[in-house]
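Chemist: below: sequence and its predicted model.
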Amino acid sequence: MHIRTAAATLAAALLLTACSSAGTDAKPKPSPTLSKRERFLAAVNEADLQSWNEKRPPENELIEYPEKWCTALSAGHSVAWMFDGEDDSLYPIGWNWGTKEDDAHELLLLAVKVYCPKLRGQVLEELRGSGSY
């Protein structure tokens, strides 16, 4: 009985040694660097916005918004100004798709996080102050 226990202990020790030595020799694979576009679109897909359950915007239309939003925010404009509904509005809507206000705010925050993270606090403060977030 002692021989079996000793053999099992030895086998376990050898397995642990093999695992630990393999880990020291192996170099971690570098993770690919994703572009802002890829990170933003991945975040949008993960967010699963309810507004787009029936009709999702094409990526080429959606991707036009983040840089415009960051430019407007950097120039001192508010979220309310960007989403005011005028002809030159930056509200995320297309010919065949639309976005509800709550989802538009979430989309804006996703864009700001990737494209202009220094402005995230400003956007959060405004949305919270207006009761929108």
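Modeler: Now that the structure is in, tell me what you want to look at.

Chemist: going forward, measure contacts and count neighbours with C-alpha atoms only.
Modeler: Fine.

Chemist: OK, contacts around residue 78?
Modeler: Counting by C-alpha atoms under 8 Å, 6 or more residues apart in numbering, residue 78 touches 72, 123, 126.

Chemist: considering these, which possesses the most neighbours?
Modeler: residue 123 (19 neighbours; other C-alpha atoms under 10 Å).

Chemist: so residue 7: helix, strand or coil?
Modeler: For residue 7, the assignment made with DSSP: H, G, I helix; E, B strand; the rest coil gives helix.

Chemist: if I look at the spatially most central residue of the chain, how far off is residue 109?
Modeler: The centre of the chain sits closest to residue 43, judged by C-alpha atoms, centre = their mean, with a distance of 3.0 Å. As judged by C-alpha to C-alpha, to the nearest Å, residue 43 and residue 109 stand 10 Å apart.

Chemist: what of residue 15?
Modeler: The gap separating residue 15 from residue 109 is 48 Å, by C-alpha to C-alpha.

Chemist: alongside the first one, take a look at this:
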Amino acid sequence: MNRAATTLLTAVLLLATGCGSSTDGKPVAKPSASVTPSATPVVEFMNAVGDAELESYEIGIPPFQELEVFPPQWCKALNEGHSVEWTLGAGDLYPVGQEWGTEKSDAYQLVVFGVRAYCPKHTAAVTDELKAAGVY
């Protein structure tokens, strides 16, 4: 991913997670040292997408507002007992937007990233399914 896209994505994700200064002029309280920071699922997911440097997104990662809608829907389908193949096919949850698309091999990787971030209890089943199909 290019530096400008990384910087923009980081700034947007920080805003989305509520990082920043107080609007009332008072300093924002810092968490105590005993608190371990945790990423929200969308930050974890988008960081994984950016780090993967998927071929589908060589010219730029889709806007996170468009891409982030898929993982919760994938998790819902998996919770209902559907497979990854059904989810991306008949389930009509293939990661594609108005101005961007995703190659099939990258779509499988996105599902893994999404499941790890949003519904990790399905990670083993998803990776097992994709390995059995020879696509992971």
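Modeler: Right, received. Where do you want to start? Bear in mind the structure is a predicted one, so any value in this text is a computation, not a measurement.

Chemist: want to try TSV for the contacts of residue 78 of structure 1, with secondary structure and distance to residue 54 of structure 1 as columns?
Modeler: Shown next, in TSV, are the contacts of residue 78 of structure 1 (DSSP: H, G, I helix; E, B strand; the rest coil; distance: C-alpha to C-alpha, whole Å):
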residue	secondary structure	distance to residue 54 of structure 1
72	helix	30
123	helix	28
126	helix	30
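
Chemist: out of the residues you listed, who's nearest residue 48 of structure 1?
Modeler: Closest approach to residue 48 of structure 1 among the contacts of residue 78 of structure 1 (C-alpha to C-alpha): residue 123, at 20.9 Å.

Chemist: please enumerate the helices of structure 1.
Modeler: Applying DSSP state H to structure 1 gives helices spanning 2-25, 36-47, 59-62, 65-74, 79-82, 101-115, 120-129.

Chemist: pick the most deeply packed of those helices.
Modeler: helix 101-115 (a mean of 19; mean count of other C-alpha atoms under 10 Å).

Chemist: read off where it ends up in structure 2.
Modeler: Counting by TM-score structural alignment, helix 101-115 of structure 1 falls onto residues 104-118 of structure 2.

Chemist: could you do stretch 57-69 of structure 1 as well?
Modeler: Using TM-score structural alignment, stretch 57-69 of structure 1 pairs with 62-74 in structure 2.

Chemist: contact partners of that stretch?
Modeler: Applying C-alpha under 8 Å, 6+ apart, the set of residues contacting stretch 62-74 of structure 2 is 9, 42, 45-46, 87, 93, 95, 97, 100, 111, 114-115, 118.

Chemist: which among the residues you listed gets closest to residue 59 of structure 2?
Modeler: After measuring these against residue 59 of structure 2 - C-alpha to C-alpha - the closest member comes out as residue 100, at 10.1 Å.
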